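Engineer: Fold the following.
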Amino acid sequence: MSENKANALRLLVVHDTQSEAEPLLSSIRNAGQAVRSHFIASIDELTRVLGEQSWDLMLAKLSTGTVDVSEAVAGVQRAGKDVPIVGLIDTFNSEVVASALGMGVTDVVVEGDEQHLVAAVKREHAALATRRELRELRVNLRETEKRCQLLLDSSVDAIAYVHEGMHIYANQAYREMFGYDDLEELQCTPIMDLVAKDNLDKLKSSLKTYRDDQSGEVEMVGQHSNGGTFDMRVTFSGASYEGEACTQLVIRRGDADNAELQQKIQEISVQDLVTGLYNRKYFSETIEAAYQQVVQNNTTQLVLHVGIANFQDIKAKAGIAGTDVVLKELADLYREWQPENSVLARYGDDSFAVLMQEGDIEQIEKDALAARKAITEHLFEVDGKTIPVDVVFGLAHIDERCNNGHEALAHAYEAFTQAVPKNEGFRYYDKSDMANLSDDSMVAKVQHALENDGFRILFQPIISLRGDNQEHYDALLRMVDKDGSDVLPEEFLPMVEARELGATLDRWVVLNTIKILAEHRRRGHNTQVFIHLTPSSIQDPTFLPWVNSALKAVKLPGDAICFQITEEHAQSHLKAAKAFSKGLSLLKCHLALTHFGLVESGLSVTRHLEIDYIRVDGSFIDALAKDDKAMQPLEDLIRDIHKQEVNAIVPQIESAEILASLWELGVNYIQGYYVQAPQAQMNYNFDSDGEEEAV
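Structural biologist: Below you'll find the model as predicted:
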């Protein structure tokens, strides 16, 4: 009896009367499915019962006058509940069916068709069970991966993962054994450099032999970074790290006790050094833990994106150091308004994030707007200058309809981006609003484009003013909208980064670009292509080994590619960018900084990175078009770039009027519509003297 109740279908019913709905329930019971039903008499009752327990299905008569079915569907969506809804109609009508499906109903059944009703109920119930199992498996997988990572990090055994001869992970014990201070430094060091020279053949053979499901133990002589050697016994085995097939190396040791060091590292690792708040890493782990609680306990939580709407203006007025002062003061001020029992973190350069338990949306909005008013009225001062600060709040639910906690955070960011242009201080991401779920949503567009090859690459030539005989192109990404028009990166990249899809998108761009480039070079062209990267790839230890494999697959030399990162991202992730730069040099790839000249003391970053090109920010050229006196800042910047022995690229050249001035300044390369608009093919004639004639 108890088993039957446990397997019963928990059913919500919207109908004219409870007695008229009973034949429907009898049909389901006669098909062998136990049913526990609850008749819904009002929207308020629906809201109450959704919050009290979990439900498996809703049967809703579309034409009933008891409850507005559209409101009921919206209520289920707003509550964030994964409850499939089967609509009931008296006679078949294609327009009614289409309208119901568009509203969010999963199927529509003619009420007298028992066979269709039973089939639909069984199908939706089975699909719901699969989704619930999938959510549980995702949670369990993330928890298992987290535990494995903790075991790796804390292990006294030296453990590393190697792909294509390069390290993609090494724990503290491994780094200490070979004398490396941090992982980024080790990731730039081939595994071949860590063994004695007379052991190289043995290491190469072991890496080839022990992969996939093979494993074995080999005695070798290790090479310390200080030149010393030591005996070691290495266990090789095939493995996978963050989805990348690789080889695991385990070196046994028994004298490592760095618990105190690990504790200090842990304390520092969760704090943002500028504001003193929790940092992005800690918040990411916390929001995933919150999602696990939501799935396991059938509850909901809330996440708040607190974005600085005028961040670029603040940077322009206060500079980098002054911006940090403003951020620290803003963090201290917002702490006074922080919701009780919540987690507050600095999540991005220009945003904070708040994780809180379920609460009243109207009250949260009221408090957020009050906090915004206090921040707007506060006098932030840097070097005697008053810096206005405008914050905008985006709120979203973490519920079982999310795939993970970061999806809820992306929803909060989407609410923020919708509020900013309308000068709203607060917006809630309402899942019952179909605009948030349709193809009009940038989230949906990006996801669809990634899954259905909805991006394309255009190429714009970069021509030399100094006689360089190599061809250069800038690879420009475009997303194809449903009407065939191009969506520019600045419209979708923030959403890509918010949903942590940057690494996926970068790999798509790199793979497709090098395929096109390889074919182009096979036709006799000496061509180099510049490829833009998001911060995700700079920080991804598996990215460069993957690039190495991709280049080898199409037989391209490394110097055929120049990767580009923005000056701001290089500054924000300097440690990772430094390791990334070293790794690129091993692959013979080039590195360029873009949007250069906006950050104070930006040239200091060139001391840490091996940079081949610097592309000046287009705002310098925009300023020239408005005021001839704006040439002096550009001249100063070009002179400073050349002092670093780096090639300068000036973009956005729309006419020949300033070419002579740029040539006199010593600018190495120019780019813009005056040369050629972005094209689907690399078809510019570099043999022409058009640019020399223009000068």
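Engineer: Going by C-alpha atoms from here, please, whenever you check contacts or count neighbours.
Structural biologist: Will do.
Engineer: Would you tell me which helix is longest in this protein?
Structural biologist: helix 114-154 (DSSP state H).
Engineer: could you list every residue that touches residue 631?
Structural biologist: residue 624 (CA atoms under 8 Å, 6 or more residues apart in numbering).
Engineer: Helix, strand, or coil at it?
Structural biologist: Under DSSP: H, G, I helix; E, B strand; the rest coil, residue 631 falls in the helix class.
Engineer: repeat for residue 662
Structural biologist: Relying on three-state DSSP, one would call residue 662 helix.
Engineer: With residue 66 instead?
Structural biologist: coil.
Engineer: Count the residues that sit near it.
Structural biologist: Residue 66 has 15 neighbours, counted by other CA atoms under 10 Å.
Engineer: pretty sure it is in contact with residue 16, am I right?
Structural biologist: Yes - under the criterion of CA atoms under 8 Å, residue 66 makes contact with residue 16 at 5.8 Å.
Engineer: Surely residue 85 is in contact with residue 105?
Structural biologist: Yes - assessed by CA under 8 Å, residue 85 is found in contact with residue 105 at 5.1 Å.
Engineer: I'd like the structure of this one too, to check against the first:
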Amino acid sequence: MENLLRLLIIERDLNDAEMMISTIKSAGFAVRPERAEDQDDLLEKLQKHAPDVVLCTLDSEPELGLEQVMSGIRDMGRHVPVIAIANDANQDVVDCLALGAHDMVRKDRPDHLKLVVTRAAEAQRHWRQLKTQESSLREAERRCKNLLDSSRDAIAYVHDGMHIYANQSYLELFAYTDPDDLEGMPIMDMVAKEDQGTLKEFLRNYDHAPEGNESGQSVQIKLKNSAGESFTAQMEFTPASIDGEPCTQILIRSQANTKELEQQINYLAQRDLVTGLYNRQYFMERLESALGQATQGKGNAALVELQIDKFQEIRDQVGVAGSDLVLGDVGKILEKHCGQNDVVARFDGEAFAILTSHWETADAEAFLKAMLKDIAALICEVDSRSITCTASAGVTQIDENAPSANELLSRAAKACEEARKAGGNQAVSYKPKEGEMTQRQLDESWIARITEAIGKHRVRLLYQPVVSLHGESGERYEVLMRLLGEDGQEIPASEFMPSAERTDMAKVLDRWVISHALDQLVEQRKKGKETTFFIKLTAGSLQEPGMLPWIVEQLKERRIPAECVVFEMKETTVVNHLKPAKEFVRGLKGLHCRFALDDFGTGLNPFQLLQHVPADYLKIDSSFMDRLSSSEENQESIRQLTDGAHGQNKLVIAQHVEDATGLSILWGIGVNYIQGNFLQAPSEKLEYDFTSMS
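Structural biologist: Below you'll find the model as predicted:
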């Protein structure tokens, strides 16, 4: 019934309550009223179902005041407009709005009450429709992607004859392993030479098909895979679109029964291989689904982030392989405590994520307390060593008022960090602190602060030497950027860079650093010094089409040889933005600039990345330098990375060198360059004596 109105009234006088109900009925609503007498009664009624509108009378000595009502609605995870009913003209509407009320109406103005209730009910209806549509859109997009990815039929999308998407079956049919290897490849390259004319003729007729003809057309043709092997297939072409842009769908129907293989692929696509738990990608899909349910009032949930305390110490004791066994044992405890409908995932490193129905505060705390107790009692046997550990957890509610999935993850992470800083082995429920900003507000704040810092010259460059272990000539420095607060103190990059990288500020900072670094490089060359700068770039620069032409102009303007500049990106940035990174590095090589991969070596097969992004320098991840003199595992890892790099004519840089012992080990392994505070901390001056290492 469209005009049905579930009404919850907080009013001591039954006659006044009946008068309000009668007034609202006269506005054309079929009213289903309930009355709450105290806080417990309010919470009980809110838990049963979500009202459409709440009326709360402002009594001088209330058993249930407006502030308590608003607090109760928040605690129960409901989204509902509250209309304050004033007994006299002295009560201030601003005070009511400040507490979160939708509006305030005087009790002696029933005509006003009808209008405000009608508006509030309409707003609530639109809010619920919006949440339903958002959820439906997310679910439709997820289902479409899953259908394409899991289809046994080979499916690809092409635009202007180039591949822009291919599902797993299509990749396997043509013997490719990486979607990026196929992306941008002309469809004609997949056709045997003798049949290319046939396909061209077919496509010419297909392009000139009558407008509005949306049916598929097919052609039987001989194709070839990446190994050059030929096979015949029926290709079906159908008009389609991706992100609103027109394209063509290619379908090659499967001829084999691959049900068992499909099940294996689906399992691997959803699972973390170390723990057997769900992986991050699948968890995010389930989180979006739970968010959609909750925002429509169809059931609340809770999001938990759980991290093993002091995990680095465990890894130092038993190595990477041994620490993986600890992760697996902890994962089994999480699964044991979670219900059938809960979702447990290994999220990242030593962090786990849980989506659970234990959403009420007391229930969630009891649920996590029992889980953390079992983790603390766990004894892991690793290579005849008994390893114990504890964990910290943060939990946040997913209810009708829940923000985006990313903001929920941010809240759970904040609560988990709070538990960890308090000593670990405990759980903390997220409670927004007074004045705490959402991620969006935080980003907007940092945009303003960074812009102001640039305008007021509170951004500066530091330089740290990169020194050859084998007596090569020339000077090399890594360029580091520092942001200063109004008090002149350095702001850690971990505070502002996440916001900068989520917005356009990262590429603004990149341009500032490049411009000022090149000015300094000009000064060095005037002094007759052969100086090379390593300059960091963020993902924002990869996604800006104008960055490469701008770099060209900056080099030309200053008449600096491009070989003097090495642009540097983190391995994770390149992996997460592989296609634009490939194009960007190709452009850099065209300018004769060189490229370095930072934090290299932590992936399962790091050298596979070099097939796509031909780096000149590999900067070994700093985690391999931890306790280098006593860790044979780290020494062996660096040796393998160095040998592999030299086998591909790449130069290796070891970062974070902190003592002379590590220096001699790295020299013996064959590392080309070193960098770290043992040589010199970052400085505003370029005065390092490079002859001291000769």
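Engineer: Would you report the TM-score computed for these chains?
Structural biologist: TM-score of the superposed chains, computed with TM-score structural alignment, normalised by the length of the second structure, equals 0.73; 627 aligned residues with a CA RMSD of 5.0 Å.
Engineer: Tell me the residues that contact both of residue 85 and residue 105 of the first structure, please.
Structural biologist: Joint contacts of residue 85 of the first structure and residue 105 (CA under 8 Å, 6+ apart) are residue 73.
Engineer: any idea which helix or strand carries residue 369 of the first structure?
Structural biologist: Following DSSP states H and E, one finds residue 369 of the first structure within helix 361-377.
Engineer: how close does that helix sit to the second structure?
Structural biologist: By mean CA distance after the TM-score superposition for the first structure, the fitted helix 361-377 of the first structure averages 3.4 Å away from its aligned residues in the second structure.
Engineer: Off-centre distance for that helix?
Structural biologist: Put simply, helix 361-377 of the first structure sits 28 Å off its chain's centre (CA atoms, centre = their mean, to the nearest Å).
Engineer: Check stretch 136-144 of the first structure too.
Structural biologist: Using CA atoms, centre = their mean, the offset of stretch 136-144 of the first structure from its chain centre is 20 Å.
Engineer: ok, now stretch 109-117 of the first structure?
Structural biologist: Worked out by CA atoms, centre = their mean, stretch 109-117 of the first structure lies 45 Å from the chain centre.
Engineer: Tell me which residues are up against it.
Structural biologist: 24, 27, 28, 86, 87, 88, 89, 90, 91, 92.
Engineer: For the last one, list the residues it contacts.
Structural biologist: Listed by CA under 8 Å, 6+ apart, the contact partners of residue 92 of the first structure are residue 110.
Engineer: Same check on the second one?
Structural biologist: The contact partners of residue 27 of the first structure, taken as CA under 8 Å, 6+ apart, are 114, 118.
Engineer: And residue 428 of the second structure, how close does it get to residue 436 of the second structure?
Structural biologist: Relative to residue 436 of the second structure, residue 428 of the second structure is positioned 17 Å away (CA to CA, to the nearest Å).
Engineer: Quick check on those two: which one has the bigger neighbour count.
Structural biologist: residue 428 (23 against 10).
Engineer: and that one, which of the three is it?
Structural biologist: The three-state assignment at residue 428 of the second structure reads strand, by three-state DSSP.
Engineer: out of the contacts of stretch 109-117 of the first structure, which are inside helices?
Structural biologist: Using DSSP H, the contacts of stretch 109-117 of the first structure in helices are 24, 27, 28.
Engineer: quick check, nearest of those to residue 556 of the first structure?
Structural biologist: Checking these against residue 556 of the first structure with CA to CA, the nearest one is residue 28 at 63.1 Å.
Engineer: Tally up the residues packed near the nearest residue to residue 405 of the second structure once chain neighbours are set aside, please.
Structural biologist: Residue nearest to residue 405 of the second structure in three dimensions, not counting chain neighbours: residue 288, with 6.4 Å by CA to CA, 6 or more residues apart in numbering. Look at residue 288 of the second structure: counted by other CA under 10 Å, it has 18 neighbours.
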